[in-house]
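Q: please work out how this folds:
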Amino acid sequence: MLRFMFVGDSMTIGSAGEHTWRYRLWQHLRDSHGRPFTFVGPRETLHDPSTDEPVSYSYADPDFPRAHLAGWGEGWHHMTPLIGETVRSCRADVLLVSLGLIDLGFYTNAEQTAANVRAFVAAARSANPRIRIAVMPVLHNIRVDADETFAEQVAHFNELLAKTAADLDDPGAPLLFVPPPPAYDFHTDTYDGTHPNESGEHRIAGAFAEALHEEWGLGGPYTAAS
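A: The predicted structure is shown next:
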């Protein structure tokens, strides 16, 4: 059984009442993958806006493997120290990673964030030398439009992330740069300028699904389940 693990920030953990793009990808893989798989990770909850804590199980549809390693306000800065032991304990085979917005907004610049990416990859590979890692760049959001300095850091980090993926890619432990959803627009694909709504969930899931299919032969072309 192939064991996928999501590693992400608030866009990946989701909030109470949401499906999440994790759910959308599960639907897709369920219908197209053709071999047993599951999602693994030490966490299962959603973010609860009423308490500002990750304590909610109120998924719009809870009937899917909800395990993950994602957190509201967490980035490469937070996940890098955790990833080695988490890969080891959860026996993850594939990491689906969407991080960076929090780092660039609050903790590290583009170069420092890229250094954390390298440390993250090294730690994951130390736990599983054949781990596959798919990474998505930081998506365009409302702050990118409003803050020129932040926009420059996001663009620079995304360039560094693509270069890091190319530099560290290995046939035995592939590192895949996932192109951002081509039609993603924070005006219509988020509910607040950052966090995905239903269409945004499908676009993010679709971007990962297409990359997994085209590069690694996992699943098939993305078709949004009803």
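Q: okay, CA-based contacts and neighbour counts for the rest of this
A: OK.
Q: grab the longest strand from the chain for me.
A: Criterion DSSP state E: the longest strand present in the chain is strand 2-8.
Q: list the helices and strands that strand packs on?
A: Identification of packing neighbours for strand 2-8 by 3 or more C-alpha pairs under 8 Å, 6 or more residues apart in numbering; DSSP states H and E yields strand 37-39, strand 69-70, strand 94-98.
Q: sequence B follows; please return its structure for comparison with A:
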Amino acid sequence: MDSPSSPIILTPPSSPPSPPPLDSLNLDHAPPKPLRILILGDSMTQGQEGDYTWRYRLWHWLSTQSLARPVVFVGPYTGTMTPNPVSPLPDPNINASGGYALDADSEFDSRHCSGWGWAAWQMKGMVQDLVTNWNPDLVLCMLGFNDMGWNVSDAAGTLESIRDIVLNARKVSPRIDFAVANVPQRRKMDGREDLIVQTGLCNAGLEAVVKLLGTRESKVHLVRLREGYACGPDSCEGGYDGLHPNTLGEWQIARAFSKALVEGFGLGERVLEVPRVIPKRVLPVPMGLRVRCVKGKVIGNWERVYGAYGYDIQHGRSTDKKLHDGVAILNQWESDWIPTAGVYEVRIRSQAGEVEKSEWTAIESVSARGMVFEDG
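A: Model (predicted):
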């Protein structure tokens, strides 16, 4: 016969420890709230696929400074412009799915609100929603060129739009601070001598506008970008096309903003220094060039090069004394109609503006017999 089981003894559950009284908590060691920075800009701020961007250089500089509060970049977008966007675009107003330089720090806090073609007159209508949604403490604004460059407005109208960006942001957040950049001068364009004059007038007026806008509760500091960016009517060492920043220009723009942050807001101990030696952009030679004749045209295809803004093409008949020059944005090119028979030659290279180029590919050729073509 089985022995009786041991009696079950019920014990009340132990009570959880009582929380300490609120007045005993040491709140001095609570982590400070991050400083939220919203960057507003156009193509010079967003950049193209494969760029570092001046935003990256500024972020990296901030990460080296001893700051009382951590810094985070905020905004609806994270990417650069890519030549091969997905279709349809997630946001029809912007192409922002491009990446950054391959060796950029993967921790880069890349949020922003900038896009190709954007202007101050557009941003003044967007900024209230942006401030509501992203709650920035500090706004970095680099806008105004497209207002005058695309003949949307003159200097006075551009100044009004920049002023309204600040005033409209304050409707949501009265204590928000601003660092506002003056407008870069681009290399002189034929027929647009007025742009040089209007940009100069805008920058002169911006000095006064910034002083009038600043208050004790909401600082507004001028970023002297024009003075620090090596681009002007006569030359543009800092740009790859007479306006948009190359690798040197990215450093120079970031330095201008860092100077404003140190001097205007006490953010950072020392201004960013531009390196004496700027490494060249890595641009591989395009691979897989294939040339063929289709319906009276020579067509070339090749593998896309990450970080290339486009491709230089040289093409012509083998009997020509000199090949003809062409360009392509995407990794495909086609000729005009070919009226005569012959052997046609093509070679390509990747490019990131007027100076930075890869080496040429080997020449690829295709044969044509009159208007009857053979695949090459």
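Q: circling back to that earlier point, ranking the helices and strands packed on strand 2-8 of structure 1 by burial, who's on top?
A: Comparing those by mean neighbour count (mean count of other C-alpha atoms under 10 Å), strand 69-70 ranks first with a mean of 27.
Q: average gap between it and structure 2?
A: Its aligned residues in structure 2 lie a mean 0.6 Å from strand 69-70 of structure 1 after superposition (mean C-alpha distance after the TM-score superposition for structure 1).
Q: could you tell me where that strand falls in structure 2?
A: Using TM-score structural alignment, the residues of structure 2 aligned to strand 69-70 of structure 1 are 113-114.
Q: give me the contact list for the lengthiest helix in structure 2.
A: Taking DSSP state H as the criterion, structure 2 has its longest helix at helix 193-213. Applying C-alpha atoms under 8 Å, 6 or more residues apart in numbering, the contact partners of helix 193-213 of structure 2 are 145, 148-149, 154-156, 158-159, 163, 166, 180, 182-186, 188, 219-222, 233.
Q: all the helices of structure 2, residue numbers only.
A: 43-46, 54-63, 120-134, 145-149, 155-172, 193-213, 225-228, 247-265.
Q: which of those helices sits closest to residue 36 of structure 2?
A: Among the helices of structure 2, the nearest to residue 36 of structure 2 by C-alpha to C-alpha is helix 120-134 (8.3 Å).
Q: how close does that closest one sit to structure 1?
A: With mean C-alpha distance after the TM-score superposition for structure 1, helix 120-134 of structure 2 departs from structure 1 by a mean of 0.8 Å once superposed.
Q: which helices and strands does that helix pack with?
A: Applying 3+ C-alpha pairs under 8 Å, 6+ apart, we find helix 120-134 of structure 2 packed against helix 145-149, helix 155-172.
Q: please work out which of those is packed deepest.
A: Using mean count of other C-alpha under 10 Å, helix 145-149 ranks as the most buried of these, with a mean of 23.
Q: grab the nearest non-local neighbour of whatever residue of structure 2 lines up with residue 58 of structure 1.
A: By TM-score structural alignment, residue 58 of structure 1 lines up with residue 99 in structure 2. In this structure, residue 99 of structure 2 finds its nearest non-sequential neighbour in residue 49, 5.2 Å apart by C-alpha to C-alpha, 6 or more residues apart in numbering.
Q: aligned to the one you found, what sits in structure 1?
A: If you follow residue 49 of structure 2 across to structure 1 using TM-score structural alignment, you land on residue 16.
Q: surely its match meets residue 59?
A: Yes. Look at residue 16 of structure 1 against residue 59 with C-alpha atoms under 8 Å: they come within range, at 6.1 Å.
Q: what is in contact with the two at once?
A: With contacts taken as C-alpha under 8 Å, 6+ apart, residue 16 of structure 1 and residue 59 have residue 46 as neighbours in common.
Q: what about the longest strand of structure 1, how far off from structure 2?
A: Here the mean offset of strand 2-8 of structure 1 against structure 2 after fitting is 0.4 Å, by mean C-alpha distance after the TM-score superposition for structure 1.
Q: what does that strand rub up against?
A: Contact with strand 2-8 of structure 1 is made by 12, 22, 36-41, 67-71, 74-75, 79, 91-99, as judged by C-alpha under 8 Å, 6+ apart.
Q: what residues sit buried inside that strand?
A: 3, 4, 5, 6, 7, 8 (16 or more other C-alpha atoms under 10 Å).
Q: the fifth one pairs with which position in structure 2?
A: Going back to what we said before, that points to residue 7 of structure 1. Counting by TM-score structural alignment, residue 7 of structure 1 lines up with residue 40 in structure 2.
Q: picking up where we left off before, will you turn the helices and strands packed on strand 2-8 of structure 1 into CSV that also has distance to residue 190 of structure 1?
A: Formatted as CSV, these follow (distance: least, C-alpha to C-alpha, whole Å):
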stretch, distance to residue 190 of structure 1
strand 37-39, 24
strand 69-70, 18
strand 94-98, 16
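Q: nearest to residue 63 of structure 1, of these?
A: Counting by C-alpha to C-alpha, residue 63 of structure 1 lies closest to strand 37-39 out of the helices and strands packed on strand 2-8 of structure 1; the figure is 12.5 Å.
Q: how much does that closest one stray from structure 2?
A: Its matched residues in structure 2 lie on average 0.4 Å from strand 37-39 of structure 1 after superposition (mean C-alpha distance after the TM-score superposition for structure 1).
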